[in-house]
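Asks: Quick one: sequence plus predicted model below, questions after.
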Amino acid sequence: MISTSLIILIIVIVIYLSLGLIVYFSNSKNKTNILFVLLIMSIIIWVCSNFFENEKIAVNFFGLLLKIDFVFAALMAYFWLLFVLNFPKQDKNITFIKEILLLIPPILFAFLIFFDQIIINIRFDRNVIFDAGPLFWFYATYCFIYFVGGCIILVSKYFKLSGTERLQTFYVVLGAFLTALIALAVNLILPQIFPSVPIDISRIGIYSFLFLASFTTYSIVKHQLFDIRVILTETATVLVIMALLIQVLLSQNTIEGVTNLVILIIVSYGGYLLIKSVKDEIERRKQLQILSEQLAHANSHLKELDKMKTEFVSLASHELLTPVSAIEGYLSMMLDEKLARIDDPKAIHYMDQVYRSAKRLARLVTDMLNVSRIEEGRLLVEKKEVSLTGVITQTIDELKFKAEEKKQKITFQSANHWETFGDSDKIKEILINLIGNSIKYSKNPGEIELLLETVPTEQVKETWGKVEGAIKDRPLDDQEAIKSAVDERLKRLVGERQILIHVKDQGVGIPREELPRLFKKFHRVGDYTTAESQGTGLGLYITRALVELHHGRVWADSEGQGKGSVFTFSLPEAGVQKEIQDLEAQVPHRGDMKPLARPTKQAEEL
């Protein structure tokens, strides 16, 4: 009849062998893995010899088994230290000569053990007993130095390493700590409290090395494209198979034996399928993780490239603005102010075309420079109480002649005097962009109407929520229309009411499918541009950023082609100055804050 203690021993040995094989086959050429396997084999022989030296069935060999116990305890100390020195990766400073020098003490003690220098007077009385030999304490000191020294080296590595290697070291340190804790408690502290500790209880301290082996195995194979679930599945399957095998061996008759054997075969096949499915699933997840890491790396690289692009655009645009402004200024003096005499009508026509192209180029450069400053957070916004009525009137006066060229009439009628808290130049820029678009995209004579009203802030939030929700339901590329470079604190709606400014035109209209894309960077509505209205596709993107910098929102609506469009943006009322200043004080200010790109001093003088 097989005893319970022997069954436990078999299970422990099977687990040790499983852990050793898992580590070995995960990377059979790795020195750290090989050292771990040698450590496991030493532990197995040590555990077995320790077990049988205290069993009556081996009473004739207890002396030999005790000596084997001591020999492999010495080898365990050696392999443990060597493993630690080469973990988590091989240490190039540990040369072959050093390893041989470290091997000399255990070999010497192994020799002395068999010549009665370490243990003497070996006898058996319920369990094996011995007396300490002349060199016993030298042997004990050696084991202590190698075991404890290895632990100290391991802890020091933990504090020096980082990332994956530090995590691996943590697992080994944890396993060593649990092993030492249980072994000391069972084999040192418990005997002091209970002098007659049963041998099966004292063996728990020996079996506690399973914690060290298990955590070390996990540490090694986890970061070599393996997973703890495979270890647990394989271990559980092997344990179940071993239990069924023991049940087969303990069968009382043939029928019971055959039945248990059939169950064993079925469970073994099922365990094989289970392990295979777990490995397949883990492999798929590993591949997915690799792809995710590659995608994250690519995304990080794209962000770096985008930052470099923005810096380049900012630098290039700034350098281009000076000569372009100068060209525009000199041509303006020649054509408009007649400072230079030109008699040939063709020359005047050609110069007029150059002047128009220079203005377009200047606008392009200005837009690019403004975008880079917005995205870098370097756009200076100087806010104060602003007469919105005055800004609108001034903007209309500036655009009136341009509108008349396209046979458009800009109207604005309001009995109220509207005021907000913001930057008058930026608000004017917003109006110029929106009204300018209405002028651009109008082919027939019509009217561009500006309407103002105040509404509760909650209504603006509700309207914007619908707009934002519709855009989020679209492809990722279209969702760029709501991604903002403006800090969330700068775009937060403030106050109980908002001023809504509507710019309504009778132009070519906007297809419904184009509405969610309007405020994307570089986006232009496909077939609704003309040779006279070429642009950068940045105007509405800049407009959105400027509105958000004023704690507002902007959106567009159109019933379709040929039915005009309405652009609406919100601004806070003037009475929320304190709330806006408190919010913006929380935003860190970047150096080199600059206003929107304007012509240089030289160009302004011209």
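Replies: Cool, got the structure. Numbering: from 1, shown residues only.

Asks: contacts, neighbours, all on C-alpha from now
Replies: OK.

Asks: residue boundaries of the strands in the stretch 501-606 of the chain?
Replies: Counting by DSSP state E, counting those that start in this stretch, the stretch 501-606 of the chain has these strands, from start to end: 554-557, 565-572.

Asks: Could you identify which of the ones you listed is most buried?
Replies: strand 565-572 (a mean of 23; mean count of other C-alpha atoms under 10 Å).

Asks: Most distant residue from the centre of the protein?
Replies: Computed with C-alpha atoms, centre = their mean, the maximum C-alpha offset from the centroid of the chain is found at residue 343, amounting to 68.0 Å.

Asks: one more structure, for comparison:
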Amino acid sequence: MSSILTPNIVSLLITTAFNVLLAFFILSKNRKSPVNRIFSFLALGVALWSFTNIATQIVKTVHQGILWSQISYLSTLIIAVSFFLFSIIFPEEEKMSKSRFFIPVIIAAIVTSVLLFIPKFVIETVTLSPWKIMTNRGAYLYTASFVGMLLFSFGNILRKYRQLKGEQKAQIKFVLIGTLATATIGIFFNLLLPIFFNYYGLVWFGPNAGLVMVGFIAYAVIRHHLFDIKVIATEIFSILISLSALIDALLSQTPTEFTLKFLLFSAISLFSILLIRGVLKEVKTREQLAALTEKLQKANDDLQKLDKAKSEFISIASHQLRTPLSVIKGFVSMLIEGSYGKIPDKGKEILSKIGASSDRLNRLIDDLLDLSRMEGGQMKYEWNFINLAELAGSVVDELQPQADKKGINFKWLNQAPEKMFVRADKEKLRQVVMNLIDNAIKYTSKGFVEVKLVKTPENQARLSVKDSGVGMDQEEMNLIFGKFVRGKKTPRLWTEGVGLGLYVARKILEEHKGSVWAESEGEDKGSTFFMEIPVY
């Protein structure tokens, strides 16, 4: 037979090279993965099928023709067995031994492979020109074995397609389409036409159709990230282009044409190497970023768990503290009132300090409980329309003795309309106002504290609390409303705070569609805290 590179042989060479390269590349990515191993075995089976079809077109003797035909039949069995194993383990890497058809299929494959090489059992003889294979009755057994393996394989694939969902179902769909197309083409051109119609003119078409199966499975792999998709796609593309250029050069008619085309092949190969290196570098960088992102995500999850545990601890501890504090406050009040006998003035003074400390601790517990509820999404509000001037005035009256005791000039300037209502939770809004005014008094040693309420042109109720206290720099103003944040000088003036009051106030006002902020000209120049809430 002619040894000239015909289009049929060129196409089969490309198919062979493509599958061999793909098989070894995927195997090199993860030698321990069953999916990688079986897929590589499947691709090598297609490569062997293609190569044996080349061999049958260039053999010189009948003996060689029979041998290569037997190997060709064996290669299709390798494909069938590989596809069967692939259908078991893909995409979840299940154990092959779990399938009840595993042992029967393997036994059938071994028996059929042995029968193939028994003289004249499956293949009677061959003719070289025109190429034909004369089969015997054993060919029907071979066909039944081959088709049976395919049916078992498609049964596995269809079952998984019905059971799986999402990404895995999409993977199975592409495998199903590719293998069905290849099986249909292969059975028609390489089994039905040769065995039943004695026509061998298109047997080369089946191995080339193997590219459809490998291509669709590779697409499932590439599309859904089972292997290193970008590298695979780039290397396959580069290899195919380079191989095409080389074959084109080998088919040259003159030395000049060969030289030019070989130079083109060299240039394409060099470009392909540079391209693959670039892609490998990019993929490596992305893998490192992905690994770092995964670590950061895990760290974030751990922090969230710790934060949740902290909130739960705060909630439990706060509830446990509230009861004894209430008891202490109750007994202190009864002692001061003389319920247990007359108490000296010095004793009453001490008891009053105990009561005041209990009140402060109760407010701290309230802040901690509010923080816990906010972070747990369990904060509840009872919405009503309230007069903000009356609420602020009552807070001023309550804190007046505290200001008088420190000798501070305490002013209340109500410049709001007589009836200015806001929609709010009365107790929580009172907590905010109390916090702002109480802080101003606590952190002002001398001078004044001025509380003013106005209505802005934007229809907002604005409450400002101005003091002549410790003041703040710009950095403190940016941080003061954070969680567990205190000013630089405040610990020296007031050691009992934990930096929660302003944070809770900000969160409460945000739920009221309001805002809070601070202004100061600097340290020791006083501060002004503002809160705004919509007027209704």
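Replies: Now that the structure is in, tell me what you want to look at. Because the structure is a prediction, the values reported are computed rather than measured.

Asks: Overlay them and tell me the TM-score.
Replies: Here the TM-score for the pair of chains, by TM-score structural alignment, normalised by the length of the second structure, is 0.85; 524 aligned residues with a C-alpha RMSD of 3.6 Å.

Asks: neighbours around residue 84 of the first structure, how many?
Replies: Using other C-alpha atoms under 10 Å, residue 84 of the first structure has 25 other residues around it.

Asks: What's the first helix or strand after the longest helix along the first structure?
Replies: Looking across the first structure with DSSP state H, the single longest helix is helix 254-335. Once the chain leaves helix 254-335 of the first structure, the next helix or strand it forms, by DSSP states H and E, is helix 345-375.

Asks: Please name every helix or strand in contact with that following helix.
Replies: helix 254-335, helix 539-549 (3 or more C-alpha pairs under 8 Å, 6 or more residues apart in numbering; DSSP states H and E).

Asks: what's the most buried one of those helices?
Replies: helix 539-549 (a mean of 23).

Asks: which bit of the second structure covers it?
Replies: Helix 539-549 of the first structure corresponds to residues 501-511 of the second structure when matched by TM-score structural alignment.

Asks: what do you get for stretch 286-303 of the first structure?
Replies: Mapping stretch 286-303 of the first structure onto the second structure (TM-score structural alignment) gives residues 287-304.

Asks: Quick check: the matching stretch compared with the first structure, mean distance?
Replies: In the superposition with the first structure, the average deviation recorded for stretch 287-304 of the second structure is 1.1 Å (mean C-alpha distance after the TM-score superposition for the first structure).

Asks: try stretch 144-157 of the second structure
Replies: Looks like 1.9 Å for stretch 144-157 of the second structure (mean C-alpha distance after the TM-score superposition for the first structure).

Asks: List of residues touching stretch 242-259 of the second structure?
Replies: Identification of contacts with stretch 242-259 of the second structure by C-alpha atoms under 8 Å, 6 or more residues apart in numbering yields 5, 10, 14, 261-262, 264-265, 268-269, 272.

Asks: quick revisit: can you redo the helices and strands packed on helix 345-375 of the first structure as CSV with distance to residue 247 of the first structure?
Replies: Formatted as CSV, those follow (distance: least, C-alpha to C-alpha, whole Å):
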stretch, distance to residue 247 of the first structure
helix 254-335, 7
helix 539-549, 75
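
Asks: which one of the ones you listed lies closest to residue 36 of the first structure?
Replies: Among these, the nearest to residue 36 of the first structure by C-alpha to C-alpha is helix 254-335 (23.1 Å).

Asks: centre of the chain versus the closest one, how much separation?
Replies: What separates the centre of helix 254-335 of the first structure from the centre of its chain is 10 Å, taken as C-alpha atoms, centre = their mean, to the nearest Å.

Asks: residues near residue 169 of the second structure, how many?
Replies: Around residue 169 of the second structure there are 16 residues (other C-alpha under 10 Å).
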